[in-house]
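Visitor: model the following, please.
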Amino acid sequence: MQRFTLDQLSTLRALIEVGTFEQAARHLHITASAVSQRVKAMEQSCGRVLVRRTTPVALTDAGSVVLRYARQVELLEADTLRSLQDGGSAGGAVPISLAVNADSLATWFLGAIAGVADELNIAFDLHREDQERTLSLLRSGAVMAAVTSSRDSIQGCVTEPLGRMRYRAVATPAFVERWLWPGLATLSEAPVVTFDHNDDLQDAFLRAQAGRPGAAPRHIIPASSDFARAVLLGLGWGVLPEQQCLAEIADGRLVELAAAHPVDVPLYWQRWNLSSPLLDAVSTAVREQALRTLRPLTA
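Guide: A predicted model of the protein is given here:
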């Protein structure tokens, strides 16, 4: 197999990021035919189909392997240029792609990366995904690191604990008076707010406290801050991160449904097992912010 050229690798990255050959051509300032020829040459070189010609394009399993390699080459090149310039800017912002769950993104994660973005001239590309599904992005090569609920490292990655994100089941006083006056026994009949169809925090709490799944109306609110606001407006009960409900519980705008039974979700940081000062700096910033804001896993 012939080695991939830097032009070929950058073309594959651009194609996956923008989704079509035409958009990749505009991004790279070449023709769509040139983009197609480069991808075809890569496929002929390795003897595998790398890209499915759909709209938008999709990677094959082999394509995911090559994309991951392309992103690693890009990162190593940026690290090398920074070292040659004694840590200064390499002439342009270095793209760092990360996957993070919506609740972390809405509460503590942005505080972790805000400082290093300017200090190291990094352009972050954040992929919002459920903490149980961020690994698929890491495995495909779409991201370099991810906040995940799995402590088992995927191939080529290392894992370190971040802490526990604590959630509390809450509702407004008026909602409790209307729907839950007999107690949690009627919780399965009360309207509930969920993030999306993959969000099982409310169902897990319901099974633990009421002993059966709910059959009440389910409001889907697919944004963390809007989810919290929907609960605060009385649309339904929900399980919120502490950072989004402790103040409201304290001032009486929300009522905790089972104070002795919070829901804890362990979070881990998985990243490429690659020696990179830039990725190391990002990982350190995430770890330090998690230490300040999350509960320890061992407590």
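
Visitor: when you work out contacts or count neighbours from here on, use the C-alpha atoms and nothing else.
Guide: OK.

Visitor: neighbours of the closest residue to Gly111 other than its chain neighbours, just the number please.
Guide: Leaving aside its sequence neighbours, Gly111 sits nearest to Gln289 (Cα to Cα, 6 or more residues apart in numbering; 7.1 Å). Gln289: 18 surrounding residues under other Cα atoms under 10 Å.

Visitor: residues in contact with the helix or strand that Gln289 is a member of?
Guide: Assigned by DSSP states H and E, Gln289 belongs to helix 277-293. For helix 277-293, the external contacting residues (Cα atoms under 8 Å, 6 or more residues apart in numbering) are Asp79, Trp108, Phe109, Gly111, Ala112, Ile113, Val116, Leu120, Leu162, Gly163, Trp269.

Visitor: one more, please, to line up against the first structure:
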Amino acid sequence: MLNSKQCEAFLAVAETGSFDFAAERLCLTASAITLRVQQLEKQLGHLLIVRERPCRVTSSGESLLHYLQHSRLLEQQLVQQLTGKSAANGFYQVNIATNDDSLATWLLSTLQHVLIEEKIALHLKVDDQSQTHHLLEAGLVNACISTEQYAMKGCQAVRIGSMTYRMVATPNFINRWFQQGIHRESLRHAPAVIYNAKDHLHTDLIQKQFGLSPQCYPHHFIPSSNAFVETILLGLGFGMLPDYQIGNRLKYGELIEILPEFKHELELYWHHWNQQSLQLQKITEVLVRSAHLKMQKSEHTHLTA
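Guide: Okay, the predicted model is just below:
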């Protein structure tokens, strides 16, 4: 049997990255935290924490961390189901992983009413849409928005809609970098805008069509959806934007769609554990019913602009 106090100490160190911070969280001394973690490591026969600054978990510690975080989520759901509230303030906590573009565009407006009516407090984790389901698998969230079509064991996955992405740039950028056309050589010199190293939407298209890897051309990493749009609007680079963020900028000439054959439909799916709290069920109902309508509205706005 795992000792709850030892596990609590380990979890605090793993999540804060420090024995001192863990001690503050648990209102204990750092030496008491150290002793409990050492006892847990001795019991399990594995080193769990690498004593560095910040501390990091080993592969064995990672397995234990995922187990404990998943158990904590299940406990929170059980308490919510039995007591009706997660804390004295009367709000329910729901942990969701989402991609940044959904968060910056349609997600919060879609959930607005259910969050208010049901007194739900969202705890969001943001990652690339191809990676968010790993957070669910690790037990770090109750549900996620992902491009993964198939549900893992113990979960359900349902399609909630698609986002249309287009390759765009400002007129000034095109005049400067693509005056002689868009081809392999011009792309080797024109700066691109990419969300982060996990974002393969742009890089895969350039690789497939022109045989250029990211190492072959200059690019900005802008890991913020709103700043990503601003970077392109400032003429610092070209990149893939969803219709929701393009809006009517094509109509008014602020942006120009380049390489229209690169238009991409990104299918999004809602993943959640089979066992849901009542509040997560309500969020699921709203997303399944309304998310695709929000995305379709943005598509319609783009087409009629």
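
Visitor: superposed, what's their TM-score?
Guide: Once the chains are overlaid, their TM-score stands at 0.80 when taken by TM-score structural alignment, normalised by the length of structure 1; 292 aligned residues with a Cα RMSD of 3.1 Å.

Visitor: the residue nearest to Gly111 of structure 1 and Leu84 of structure 1, how far apart?
Guide: Here the criterion is Cα to Cα, to the nearest Å. By it, Gln289 of structure 1 lies 30 Å from Leu84 of structure 1.

Visitor: got it, and Asp118 of structure 1?
Guide: Applying Cα to Cα to Asp118 of structure 1 and Leu84 of structure 1 gives a distance of 19 Å.

Visitor: now do Ile122 of structure 1
Guide: 17 Å.

Visitor: pick out whichever of these two has more residues nearby.
Guide: Set side by side, Ile122 of structure 1 and Leu84 show more neighbours around Ile122, with 20 against 11, by other Cα under 10 Å.

Visitor: from what I can see the more buried one touches Gly91, true?
Guide: No. Counting by Cα atoms under 8 Å, Ile122 of structure 1 does not reach Gly91; the two are 11.3 Å apart.

Visitor: helices of the stretch 151-299 of structure 1, residue ranges please.
Guide: Here the stretch 151-299 of structure 1 has its helices, by DSSP state H, counting those that start in this stretch, at 173-179, 201-210, 224-232, 246-250, 277-293.

Visitor: Ala99 of structure 1 is nearest to which of these?
Guide: helix 277-293 (12.4 Å; Cα to Cα).

Visitor: how far apart are that closest one and its match in structure 2?
Guide: By mean Cα distance after the TM-score superposition for structure 1, the fitted helix 277-293 of structure 1 averages 3.4 Å away from its aligned residues in structure 2.

Visitor: chain center to that helix: distance?
Guide: Offset of helix 277-293 of structure 1 from its chain centre (Cα atoms, centre = their mean, to the nearest Å): 15 Å.

Visitor: next, the buried residues of that helix.
Guide: Neighbour-count burial for helix 277-293 of structure 1, counted by 16 or more other Cα atoms under 10 Å, picks out Pro277, Leu278, Leu279, Val282, Ser283, Ala285, Val286, Arg287, Gln289, Ala290, Thr293.

Visitor: save those residues as JSON lines, and put in distance to Arg13 of structure 1 too.
Guide: Formatted as JSON lines, the buried residues of helix 277-293 of structure 1 follow (distance: Cα to Cα, whole Å):
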{"residue": "Pro277", "distance to Arg13 of structure 1": "22"}
{"residue": "Leu278", "distance to Arg13 of structure 1": "19"}
{"residue": "Leu279", "distance to Arg13 of structure 1": "18"}
{"residue": "Val282", "distance to Arg13 of structure 1": "21"}
{"residue": "Ser283", "distance to Arg13 of structure 1": "23"}
{"residue": "Ala285", "distance to Arg13 of structure 1": "26"}
{"residue": "Val286", "distance to Arg13 of structure 1": "25"}
{"residue": "Arg287", "distance to Arg13 of structure 1": "28"}
{"residue": "Gln289", "distance to Arg13 of structure 1": "30"}
{"residue": "Ala290", "distance to Arg13 of structure 1": "30"}
{"residue": "Thr293", "distance to Arg13 of structure 1": "34"}
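
Visitor: and which of these is nearest Gln243 of structure 1?
Guide: Of the buried residues of helix 277-293 of structure 1, the one sitting nearest to Gln243 of structure 1 (Cα to Cα) turns out to be Thr293, at 9.0 Å.

Visitor: and the closest one, what's its match in structure 2?
Guide: Mapped onto structure 2 by TM-score structural alignment, Thr293 of structure 1 lines up with Lys294.

Visitor: with Pro161 of structure 1 instead?
Guide: Per TM-score structural alignment, Pro161 of structure 1 is aligned with Arg159.

Visitor: again, but for His29 of structure 1
Guide: When structure 2 is aligned by TM-score structural alignment, His29 of structure 1 is paired with Cys27.

Visitor: grab the most central residue of structure 1 for me.
Guide: Val100 (2.0 Å; Cα atoms, centre = their mean).

Visitor: map it across to structure 2 for me.
Guide: Aligned partner of Val100 of structure 1 by TM-score structural alignment: Thr98.

Visitor: that match and Ala190 of structure 2: what is the separation?
Guide: 30 Å.

Visitor: likewise for Ile256 of structure 2?
Guide: 15 Å.

Visitor: tell me which of the contacts of helix 277-293 of structure 1 fall in strands.
Guide: Under the assignment DSSP state E, these contribute Leu162, Gly163, Trp269 to strands.
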